[in-house]
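Participant: A predicted structure for the sequence below; I have some questions about it.
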Amino acid sequence: MNCKEHYLPELELPTVHVRESLQAILCTILFIRSPGPVSPRDVECEGFDLTYPRIASSSNSSVVAPSLDYDVDKKVDESIQSFLMTLSQIGPELLSGSLTLSFFERRKTQQLFGLVSNEERVVWEQWHLRVVVNNTPRPVSDDSAAVIERQRIQDTAEGMLRSVLTKIYEIAGSSIDHVPPVMYEFEISCSKKVDDRENVYSRVTNMPNLININF
């Protein structure tokens, strides 16, 4: 089975919005890829004017494999915490990291004339998301310039999150021929791999001023 890979738009978020944004993204994907009937729960973001679907908790059911006692919310929260712990510095006040949400099924194979049974995990879909975390302090005063800047930061972050959620729904509405007709599981992994673009970005942002212009 070939693995279908989806690359979501890159996010740049102020620190205060990172956790909630990742919860919205991961829970939305898990909801639309749930293989069995689940109860939806609409969640209103505290930091944004956005609502996203989440799988309602139930002691009698699981998101992807009824035989496994998965606490989905706990797994999402733990993965976000791990992501925050693995961020890499790419600028004076910028950190970067990547999340990958993988769906897989377990398959048993027989070897040595059926005497040995092995189990393998077959990944059939992955969702990739790169996040830049901006630790620049937000203005806290009440003057008009500070109010405008806080609103600009808020609107920019909300627009980026909205674009990612829109992309998720676009992908969800495309072909699902690769989705297996059996129950499956998921895992969320974190990476702090620095690509060439990040290296260039880091060098530029850390470059000393060559020209000082005084007015």
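Facilitator: Okay, I see it.

Participant: switch to C-alpha atoms for all contacts and neighbour counts from now on
Facilitator: OK.

Participant: gap between the residue lying closest to residue 104 once chain neighbours are set aside and residue 167?
Facilitator: In this structure, residue 104 finds its nearest non-sequential neighbour in residue 123, 4.0 Å apart by Cα to Cα, 6 or more residues apart in numbering. To residue 167, residue 123 is 21 Å away according to Cα to Cα, to the nearest Å.

Participant: wait, a strand at residue 20?
Facilitator: No. Applying DSSP: H, G, I helix; E, B strand; the rest coil, one finds residue 20 to be helix, outside a strand.

Participant: quick one, what contacts it?
Facilitator: Going by Cα atoms under 8 Å, 6 or more residues apart in numbering, residue 20 touches 45, 47.

Participant: report the buried residues of the longest helix along the chain.
Facilitator: Ranked by number of residues, the top helix in the chain under DSSP state H is helix 144-172. By 16 or more other Cα atoms under 10 Å, the buried positions in helix 144-172 come out as 150, 154, 157-158, 160-162, 164-165, 167-168.

Participant: second structure follows, compare the two:
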Amino acid sequence: MLNVEEFVCPELQLAPCHIKEAVRTLLHTIVVVRSIGGQRPVEPSPVSSEVLDLTYMRTDESEVEEELELRVQQFAELFEKDLANAGRAQLVCSFYTTKSRKQSIWNMLVGGDERIVFEQWRLPVIVQPMRRYPNPADNLKEEANVQTATSQQVQQALHFVIGKANAKVDHLPPPPQAQATYKFDVHFASMDGRSLGGLASSCGSATGSGPPPA
């Protein structure tokens, strides 16, 4: 895509039990840092993770929050149902604006407004199952070590997101007026960019509707 600012987050190597929480913290943070419009300022709430040793920000717009939680659940299911490519997949969040299409027979058939993507975030995830030992005490130690390592990985990725979002703002269009957050789509892809089945989807009424951009 032309004229799209693209950010690829540091690759996350996660145990299956940490995929949902790790992606949740990053996706919510990405949306919060691009919530700069609307009739009132967004008041994101700091949330302490129930799984990882970190705090992150969540939007106070309930419809957006529900939509993000749905996408997080669907992304985790890619790995649970073994739909990811060899335990590897990307969550892709694309921010876009819309403009009316020129009148033509083709556009009458296509319908709707044209989407113009201006920013895209990619979260690459690789599943790394935890090692298991005959001794329960060793298993507990392994779980604690993995949790600590995962918290550090995600914290570094959060710093990446916040740093890039603050440093790269010249490409942003004027803030939206109807809602705080720019319109966005969330879909899933393999590491080489191919779409992963029917789980690719877009956000609801608060953020726009329709299939994800190609």
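Facilitator: Nice, I can see it. All figures in this text were calculated on a predicted structure; none of them were measured in a lab.

Participant: rewinding a little: could you measure from the residue nearest to residue 104 of structure 1 over to residue 186 of structure 1?
Facilitator: Distance, residue 123 of structure 1 to residue 186 of structure 1, by Cα to Cα: 9 Å.

Participant: which neighbours do these two share?
Facilitator: Counting by Cα under 8 Å, 6+ apart, the shared contacts of residue 123 of structure 1 and residue 186 are 102-104.

Participant: export those to a markdown table and tack on distance to residue 2 of structure 1?
Facilitator: Conversion of these to a markdown table gives the following (distance: Cα to Cα, whole Å):
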| residue | distance to residue 2 of structure 1 |
| --- | --- |
| 102 | 13 |
| 103 | 12 |
| 104 | 11 |
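
Participant: what is the equivalent residue in structure 2 for the residue nearest to residue 104 of structure 1?
Facilitator: Residue pairing (TM-score structural alignment): residue 123 of structure 1 is matched to residue 117 of structure 2.

Participant: secondary structure element for its match?
Facilitator: Secondary structure from DSSP states H and E places residue 117 of structure 2 in strand 114-127.

Participant: that strand vs structure 1, average distance?
Facilitator: With mean Cα distance after the TM-score superposition for structure 1, strand 114-127 of structure 2 departs from structure 1 by a mean of 0.5 Å once superposed.

Participant: for structure 1, which segments count as strands?
Facilitator: 4-7, 11-14, 40-44, 51-55, 88-91, 94-111, 116-134, 185-191 (DSSP state E).

Participant: got a list of what residue 51 of structure 2 touches?
Facilitator: The contact partners of residue 51 of structure 2, by Cα under 8 Å, 6+ apart, come to 18, 21, 147.

Participant: doesn't residue 52 make contact with the last one?
Facilitator: When you say that, I think you mean residue 147 of structure 2. Yes. Counting by Cα atoms under 8 Å, residue 52 is a contact partner of residue 147 of structure 2 at 6.5 Å.

Participant: re earlier: which one of the strands of structure 1 lies nearest to residue 78 of structure 1?
Facilitator: strand 185-191 (9.3 Å; Cα to Cα).

Participant: equivalent range in structure 2 for the closest one?
Facilitator: The alignment of strand 185-191 of structure 1 onto structure 2 (TM-score structural alignment) spans residues 183-189.

Participant: the matching stretch vs structure 1, mean deviation?
Facilitator: Mean for stretch 183-189 of structure 2 is 0.6 Å (mean Cα distance after the TM-score superposition for structure 1).

Participant: how about residue 150 of structure 2, what's its partner in structure 1?
Facilitator: When structure 1 is aligned by TM-score structural alignment, residue 150 of structure 2 is paired with residue 157.

Participant: what's the closest non-adjacent residue to that match?
Facilitator: residue 13 is the one closest to residue 157 of structure 1 (Cα to Cα, 6+ apart), at 5.6 Å.
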